[in-house]
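*Asks:* here's a sequence, model it:
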Amino acid sequence: MTRASVEVQVARGDDGTVRVAGPGVGPDFTRAVLDVAGAVLTWPVLEDPVPPSAEIHDVARAQQWLWAVYGERVAAAVQACATGEFSDVRVPADMTPLAVGAARLGFGHWAARWWPASYLDGIPALQPDVLGLELAALTHECQQLFDDEGDQPDDCVGELIGDHQAALDPLLQWWHATPPSTDTARRLGRVLRAVDDAADSTGSDGEALRRLRWSLAQRRPDGTPVAVDPVALFVRHDDYALAAGEPLVAGGRVIARGAGTNDWRRYPPGFVDAAETAVSWTARALGARRQIEVEVVAHIAAPTTSGPLLVAEVGVDGVRASRVPLARRDDVWSGRGDLDLSAGETRPRIEIGVLLPGFDPGPGPEGGADRDAIRALVRRRLATAAQPIASNTAAYEGSSGPFLAEIAAATTDEDY
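*Replies:* From the prediction side, this is the model:
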């Protein structure tokens, strides 16, 4: 059913790109992004569900989904702008069923990239295989957004199923153990059937998929389901593995200590605990030498390779002069290096940021308030996921309803 209309601006840029402008968006980690046929769609995750913004570089390809996402008035306006009939026009956009599904898919990709898992903040991680399979199901349900051109990295149903098949058997157990009348059971059934359909359409195969197909063809067991803990069904990182990294050695005179900046944009997901206080440092005087020691709380899934991966960028009195390699030791990335201080300086202004060379886009504007808003958002979502909805299935299935990975995370008994 089509929902209430929202006015959007359709405009043609100097480079021929047609833009559909919805609400303004902030830093990278506050935006959900989806690559579709001929365009990129964007949603602000901190606002209520709205029609997406779109940057359309191939209007002919985009026409296959434009009308189904925005309604016929926007599709016609985009075509008119592309042909030069208009350069800028405002028209009503409809919140269509495909728009709702696309927003949910975009948010799922956002969660895979930006979910702020943190022991320090008490925010559990999402189980990647569970999220990956639901993304595969959603991608299959939103196939009208994609075509066969091969330039849409988010149209990856077969790859998602192949990478995350390990969650199929646990999801089936969870489904069979959940009372059929609950919304969780309905969501599980819908996701599992969509994965089966997607696997069939992409030619995906394997023992887990064959067991899924067989199970879906059977009648669900009668009687009262056996209680099951969804968290216990999935493989989780329960302990930090030891990795190379020399423990920092205390000594010398402490000049200063403090907390650094934890900018999520500067390293991939799964490297660093998302808390604002995850980065700390100590500056010491060792005779005539000045040394900086950096410790960064590792994400639960942080890699355990033997060489340094992350580095700490060290700035002294406004000048970014050096980088300190970090290596993982237990649950901490750590490292130390020499500081270049003026003779006799005892209270330098030191700034520390953590990054992955080659991935880092560079320091952005201070985003502490936006990161706090994201933490508040995911806490609200986890609180909702922890309380199964009894009757409002439409709300549960909507773009803001909880993902199965959020429901599992909300029931975790790990020490966060």
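*Asks:* C-alpha only now, for contacts and for neighbours.
*Replies:* Fine.
*Asks:* report the contact partners of residue 256.
*Replies:* Residue 256 is in contact with 282, 283, 284, 347, 348, counting by CA atoms under 8 Å, 6 or more residues apart in numbering.
*Asks:* part of a strand, is it?
*Replies:* Yes. Under DSSP: H, G, I helix; E, B strand; the rest coil, residue 256 sits within a strand.
*Asks:* and it, how far is that from residue 271?
*Replies:* 26 Å (CA to CA, to the nearest Å).
*Asks:* what does residue 351 give?
*Replies:* Relative to residue 271, residue 351 is positioned 20 Å away (CA to CA).
*Asks:* can you flag the buried ones in the contacts of residue 256?
*Replies:* The neighbour-count test (16 or more other CA atoms under 10 Å) marks 282, 283, 284 as buried among the contacts of residue 256.
*Asks:* surely residue 95 meets residue 67?
*Replies:* No. Contact criterion CA atoms under 8 Å: residue 95 and residue 67 do not qualify, at 10.9 Å.
*Asks:* which one of these two has more residues nearby?
*Replies:* residue 95 (22 against 19; other CA atoms under 10 Å).
*Asks:* how far away is that one from residue 8?
*Replies:* 12 Å.
*Asks:* before we move on, what about residue 213?
*Replies:* For residue 213, the distance to residue 8 equals 43 Å [CA to CA].
*Asks:* again with residue 134
*Replies:* Separation of residue 134 from residue 8 (CA to CA) stands at 30 Å.
*Asks:* and the contacts of residue 256, which is closest to residue 174?
*Replies:* residue 282 (47.2 Å; CA to CA).
*Asks:* second chain to compare with the first, below:
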Amino acid sequence: MTHPVHAPVLAADGGLIRFALADLLAGRAATMHIELTDAAAAEPWLTRLAGAEATLVALGQGHIELPAQPELGRLALLLWLRRWWPAGPSLGIPSLDPALLDLETAVATADVEGLAEGLLDGFEASPAELFDAAIADDALLAAGPPVAEEVRGLCTRLAAWFDDEDDVVRAETAAEMSARLGTATPGQRAYTLAAGLAPLAPGEGVLASGRASVDWARVPPGILDAGEDTVTWRIVVAATATRLEIVVAGAFADAAITAFASHAGEPFAEVPLELGAGRFSGTAELNETATRLAARVHSGQIAVVVGVAGEGVAGTTAEDRAEVVALVRARPPAARTLAERAAAASADEEF
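*Replies:* The predicted model follows:
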């Protein structure tokens, strides 16, 4: 089964609408695959979207391939960007501002609701919720100046949509954003790679050490540098105790993250990580059993996982991540979203 990192998907009411990542990132999506999970729920919007004849085919087969609808493809891409965009200074790919993504996704969601009523019933977020998230704590005002005219245009579109929905307060709020953007101070999310582990104290020694990469599927989006080999670890023996030290370089924002060390699939240490200057780091003392293990096995036999370590997580491989990074780097400027254009303008360089 294709990993979600490779397959942008739109969860519709009673169905899943899938696109090829390479096509969406290249701005040339020609087809979309619709898989029905609840035919009765999907039939009304699918009929509006594809017509009665195509809907009968889909109901009989449980799935159908249709020409891609730009509105659906755009929303699927924005949802993918929110989860999987591989930002990192080590990759030369800037972060995308969450407020701008929320604003774009609010507009794209409204467009889809206009395209096929009922398609997004029970969707993960409404245009109102996304707009509220975008303007919370003046985040949109801080992110908007590099692309102020485009932000104003999206706010104007949302104001009209909210007005049609009789959401007077949000309509007025969206209309007010244009004027406020003219006086906003640009904000930019800074990110740097931090130094590795600290020097050892006198009398201490290293039993085992190594590097690891962060699996994108196991950590929240937009928190860590998406490059490879950003995790440094070592097991240090001292006179009083043995400890596991872990540093994850390249932090963009805070989150509750834990690292797990294992041998032959069996975990032997858990290290809560705390945000520092451009990194997450943590230390945990090892018990006697874990210390004996570290003393007798080769460093390469110890695995360190940052984030969720449960078997139920469909993890990404180094090959998965490299493929996505290559596609993002090849993305044509004309296909970029507002958040991408703002990131490029803030960095004052192409990426």
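*Asks:* where does the TM-score land?
*Replies:* Scored against TM-score structural alignment, normalised by the length of the second structure, the superposed chains reach a TM-score of 0.79; 327 aligned residues with a CA RMSD of 3.5 Å.
*Asks:* just to revisit the earlier point, make CSV from the buried ones among the contacts of residue 256 of the first structure and add distance to residue 320 of the first structure to it.
*Replies:* Output for these, formatted as CSV (distance: CA to CA, whole Å):
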residue, distance to residue 320 of the first structure
282, 17
283, 16
284, 19
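*Asks:* of all those residues, which comes closest to residue 365 of the first structure?
*Replies:* Taking CA to CA as the measure, residue 365 of the first structure lies nearest residue 282 of those, at 24.4 Å.
*Asks:* with adjacent residues omitted, what lies nearest to that closest one?
*Replies:* Nearest residue to residue 282 of the first structure, sequence neighbours excluded (CA to CA, 6 or more residues apart in numbering): residue 257, at 4.2 Å.
*Asks:* now that neighbour: how far from residue 279 of the first structure?
*Replies:* Distance, residue 257 of the first structure to residue 279 of the first structure, using CA to CA: 11 Å.
*Asks:* for the two, indicate the residue with more neighbours.
*Replies:* residue 279 (26 against 16).
*Asks:* need the contact list for the more buried one.
*Replies:* Neighbour list for residue 279 of the first structure: 259, 260, 261, 262, 294, 295, 296, 297, 352, 353, 354 [criterion: CA under 8 Å, 6+ apart].
*Asks:* which two in those are spaced the farthest apart?
*Replies:* Maximum pairwise distance in the contacts of residue 279 of the first structure, criterion CA to CA, is 13.9 Å, between 297 and 352.
*Asks:* neighbour-wise, which of those two wins?
*Replies:* Neighbours were counted for residue 297 of the first structure and for residue 352 using other CA under 10 Å; residue 297 has more, 25 against 21.
*Asks:* biggest strand in the second structure by residues?
*Replies:* Using DSSP state E, we find that the single longest strand of the second structure is strand 266-275.
*Asks:* residue boundaries of the strands in the second structure?
*Replies:* 9-12, 15-18, 31-36, 63-67, 205-212, 231-237, 242-249, 257-263, 266-275, 279-285, 302-306.
*Asks:* tell me what angle the fourth one forms with strand 31-36.
*Replies:* Right, the one you point to is strand 63-67 of the second structure. Orientation check (axes from the mean of the first three to the mean of the last three CA atoms, to 10 degrees): strand 63-67 of the second structure against strand 31-36 gives 150 degrees.
*Asks:* and strand 63-67 of the second structure, what does it pack against?
*Replies:* If you count contacts as 3 or more CA pairs under 8 Å, 6 or more residues apart in numbering; DSSP states H and E, strand 63-67 of the second structure packs onto strand 31-36.
*Asks:* hmm, who's touching the strand it packs on?
*Replies:* Contacts to strand 31-36 of the second structure, defined as CA under 8 Å, 6+ apart, come from residues 14-20, 42, 58-59, 62-69.
*Asks:* one more time with 10 Å
*Replies:* With CA atoms under 10 Å, 6 or more residues apart in numbering as the test, strand 31-36 of the second structure has contacts from 9-20, 23, 42-43, 46, 58-59, 61-70, 72-73.
*Asks:* have a look at how far, on average, it is from the first structure.
*Replies:* When the first structure is overlaid, strand 31-36 of the second structure sits 2.8 Å from its aligned residues on average, using mean CA distance after the TM-score superposition for the first structure.
*Asks:* start and end residues in the first structure for that strand, please.
*Replies:* Mapped onto the first structure using TM-score structural alignment, strand 31-36 of the second structure covers residues 51-56.
*Asks:* so what's the gap between the matching stretch and the chain middle?
*Replies:* Relative to its parent chain, stretch 51-56 of the first structure has a centroid offset of 19 Å by CA atoms, centre = their mean, to the nearest Å.
*Asks:* from residue 297 of the second structure, how far off is residue 306 of the second structure?
*Replies:* 21 Å.
*Asks:* typo on my end, residue 22 of the second structure
*Replies:* 42 Å.
*Asks:* for these two, work out which one has more neighbours and name it.
*Replies:* Between residue 22 of the second structure and residue 297, counted using other CA under 10 Å, the more crowded position is residue 22 (20 against 13).
*Asks:* what lines up with residue 318 of the second structure in the first structure?
*Replies:* So, by TM-score structural alignment, residue 318 of the second structure is matched to residue 368.
*Asks:* I am finished for the moment; much appreciated.
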